[in-house]
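Enquirer: test case, fold it:
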Amino acid sequence: MPNSRPVPTVRRRRLGEALRRYRHAAGLTLDTAAEKLDWIGPKLSRIETANAHVRPVEVAKLLKVYGIDDPVVVAALEGLARDSRKQGWWQTYSGIVAPAYADYISLESDADSVREFAPLLIPGLLQTAAYARETIAANATTRSPEEVAALAEVRQARQSVLTRPEGALKIWAVIHEAVLHQRFAVRPNTMRDQLQRLVDISEMPNITLQILPLDATPHPGGAGAFSLVGFPGPMPDVVLLENLIGATYVEGVGEVRTYAEAFERIVATALPTDDSLALIARMEERSRK
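Expert: Next up, the predicted model:
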């Protein structure tokens, strides 16, 4: 039986894109670069398009051909090659978690920072279990109650990145004030507990929260929610855009820069962190009455 073609993963895509950029910077064509390693052009093409596995030792050889000897860059790309086939804890939910979502969890596990604009929901990494269940049930209209419960478990399990021993993920979230006014008729305490969760988690040194007020001046956030995922070393950021039927990744350097600049403008429009937390605390207190 012939070997099955590897399915591109977000790690392989990031690795392939980085190798392609370094090849272009070296002024080499696919065929010229491949010849220097006694490869054939299609092999390198498949690596760059994330349709083939590449071993860390091969990555090191490619980078040498491209004149890249920075140990930080070499180690980062070798690490991507090494981890491209690694199975994460989320693989146990493979029947529930869509491939695009699995890709995002993989990104999150590799990242050192996430900057998120949240105009409609509390960011997943900051949600209580009850809030996660309620909002997943509302959005995942084709899912069974069992699948909703499993997705809520996944969302809670993702939060381990906030306290991981090797370095906690840094979160900078700008949440629209309208999100804080959401109410849950069947379980009225859901929002109150979620507000308290935001107050509590804001004390963590790796968490920055801002609220975009209802009376904010015009800002780029009108285009919708997005998450900017940042990585250590030389790897470029990735942007996640979500909708009801899946997710889209923005990986081009120029396009990602557009979102980074938009986030800076949203941050400048939002309330300062102290004022944001004071607003959350007032709303939490009001919800108790």
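Enquirer: going forward, measure contacts and count neighbours with C-alpha atoms only.
Expert: Noted.
Enquirer: what strand or helix carries the closest residue to Val59 other than its chain neighbours?
Expert: Using CA to CA, 6 or more residues apart in numbering and skipping the chain neighbours, the partner closest in space to Val59 is Glu78 (6.1 Å). In this structure, Glu78 is located in helix 71-83 according to DSSP states H and E.
Enquirer: next, the second sequence, to be compared with the first:
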Amino acid sequence: MAGTNLTLRRRQLASRLRELRHATGMTVDQVAQELLCSPAKISRMETGQRGVSQRDVRDLCRIYGVSDDKLVTQLMTLARESRQPGLKQEWGDLGNDAIYVYMDLEAAAVSITELQTAYIPGLFQTEEYARALIRGLLPRIDQELLERRVEARMKRQLLLTQKEPPRYWTFIDEAALLRQVGDASIMTDQLEQVLRLAQAPHVTVQVIPFEVGAYMSADGPFVMFRMKDPAVSEVVYVEMLNRVEYLEKPAELEIYREAVEIIRAAALSPNESIRRIAKAKSDFSAALPRSDHLSPGEQ
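Expert: The predicted structure follows:
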């Protein structure tokens, strides 16, 4: 991964610039008039939707009356770091710029809470499962692009085994355990990997069984990232068929916090979840040709 987290730097800078403007009581239109730009540019800078040049930072600090040289230097550093080459240069074209934003947030998070309703979470996927899944979702994807995406997904998983991994809590709908992606052998290996990773002390897995019925957010998976920096404390990632959204407004975050608590209470306990996953693995294993069940001495 790139050493500088560009997405986090941009969001940190955006938050600080927004706070400085609020402290002056100035409106977006007033700042735009002083900076000789459109109000839309100010809004995009304050929401992290566009980069901020060091010149913009210098001029905004003048407009806001910032006299603390240390603060100005910190803001200038954030502006410089947020515009450096990042994951796109490191990984090449992955077909969707939203992937780089997601990877940046994931790498910076101290806590990740994820709901997956149809597929095994990306941080748990085996290489063969990931390849079959991406090919199924994007049947016309170029083979070279497919392999780059699979490679990036495998590298992302190092997050869970690094020296200081994030706290990872995932809710997996039972449908994701039973939906066959690839063949029975791929599913057997995949569920074995989920069982293995679930043993890590920083990982919690809860299965949402069919008997729960309808539940909050059953119609849409999401990932909640929590950061160390209080200026960018939480971000929720929501993926749809034709776009993704990153939610940060307090009212939006509160809805997803509520969903997490409701799902946590409705899902099976971690121990019960392990048993349900093991049962699904056993069922897929039973569907394998007999030779796959036998040890080398028995064949």
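Enquirer: TM-score for this pair?
Expert: TM-score for the superposed pair, counting by TM-score structural alignment, normalised by the length of the first structure: 0.79. Supporting figures: 273 aligned residues with a CA RMSD of 3.5 Å.
Enquirer: returning to what we had before: elements contacting the helix or strand immediately after the helix holding Glu78 of the first structure in the chain?
Expert: On the C-terminal side of helix 71-83 of the first structure, the closest following helix or strand by DSSP H and E is helix 99-110. If you count contacts as 3 or more CA pairs under 8 Å, 6 or more residues apart in numbering; DSSP states H and E, helix 99-110 of the first structure packs onto helix 10-25, strand 246-250.
Enquirer: how big's the offset between the shortest one and the second structure?
Expert: Right, the one you point to is strand 246-250 of the first structure. Taken over the aligned residues, the distance from strand 246-250 of the first structure to the second structure averages 2.2 Å (mean CA distance after the TM-score superposition for the first structure).
Enquirer: I'd like the next helix or strand past that strand.
Expert: helix 253-269.
Enquirer: and that next one, which stretch of the second structure?
Expert: Under the alignment (TM-score structural alignment), helix 253-269 of the first structure falls on residues 250-266 in the second structure.
Enquirer: can you list contacts of that stretch?
Expert: 171, 206, 208, 212, 215-217, 234-236, 247 (CA atoms under 8 Å, 6 or more residues apart in numbering).
Enquirer: hmm, try it at 6 Å
Expert: The contact list for stretch 250-266 of the second structure (CA atoms under 6 Å, 6 or more residues apart in numbering) reads Met216.
Enquirer: in it, what's buried?
Expert: 253, 256, 259-260, 263-264, 266 (16 or more other CA atoms under 10 Å).
Enquirer: stretch 28-44 of the second structure too?
Expert: Those would be 28, 31-32, 39, 42-43, for stretch 28-44 of the second structure by 16+ other CA under 10 Å.
Enquirer: in JSON lines: these, plus distance to Ser185 of the second structure.
Expert: Converted to JSON lines, those look like this (distance: CA to CA, whole Å):
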{"residue": "Val28", "distance to Ser185 of the second structure": "57"}
{"residue": "Val31", "distance to Ser185 of the second structure": "60"}
{"residue": "Ala32", "distance to Ser185 of the second structure": "59"}
{"residue": "Pro39", "distance to Ser185 of the second structure": "56"}
{"residue": "Ile42", "distance to Ser185 of the second structure": "53"}
{"residue": "Ser43", "distance to Ser185 of the second structure": "51"}
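Enquirer: what are the boundaries of the helices in the stretch 101-250 of the second structure?
Expert: 127-137, 143-156, 174-178, 184-197, 250-266 (DSSP state H, counting those that start in this stretch).
Enquirer: with Ala107 of the second structure as the reference, name the closest of the ones you listed.
Expert: Counting by CA to CA, Ala107 of the second structure lies closest to helix 143-156 out of those; the figure is 8.1 Å.
Enquirer: the closest one against the first structure, how far on average?
Expert: Relative to the first structure, helix 143-156 of the second structure is 1.4 Å off (mean CA distance after the TM-score superposition for the first structure).
Enquirer: returning to what we had before: for Gly167 of the first structure, which of the helices and strands packed on helix 99-110 of the first structure is the nearest?
Expert: helix 10-25 (19.7 Å).
Enquirer: neighbouring contacts of that closest one?
Expert: 47-50, 66, 84, 103.
Enquirer: please state the offset of that helix from the chain centre?
Expert: 18 Å (CA atoms, centre = their mean, to the nearest Å).
Enquirer: same deal with stretch 12-32 of the second structure?
Expert: 28 Å.
Enquirer: and that stretch, what's buried?
Expert: For stretch 12-32 of the second structure, by 16+ other CA under 10 Å, it's 12-15, 17-18, 20-21, 28, 31-32.
Enquirer: if I look at whatever residue of the first structure lines up with Leu158 of the second structure, how far off is Asp193 of the first structure?
Expert: The pairwise alignment with the first structure assigns Leu158 of the second structure to Ser160, based on TM-score structural alignment. Relative to Asp193 of the first structure, Ser160 of the first structure is positioned 20 Å away (CA to CA, to the nearest Å).
Enquirer: which one of these two is surrounded by more residues?
Expert: Using other CA atoms under 10 Å as the criterion, Ser160 of the first structure and Asp193 rank with Asp193 on top: 19 against 14.
Enquirer: just give me the match in the second structure for that one.
Expert: By TM-score structural alignment, Asp193 of the first structure lines up with Asp189.
Enquirer: got it, and Leu244 of the first structure?
Expert: Leu244 of the first structure maps onto Leu241 in the second structure, by TM-score structural alignment.
Enquirer: count of neighbours near its match?
Expert: With other CA under 10 Å as criterion, Leu241 of the second structure counts 5.
Enquirer: before we move on, what about the one 5 residues further on?
Expert: By the criterion of other CA under 10 Å, Tyr246 of the second structure has 16 neighbours.
Enquirer: hmm, back to that, so can I have CSV of the helices and strands packed on helix 99-110 of the first structure showing distance to Val186 of the first structure?
Expert: CSV is the format used below for these (distance: least, CA to CA, whole Å):
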stretch, distance to Val186 of the first structure
helix 10-25, 38
strand 246-250, 27
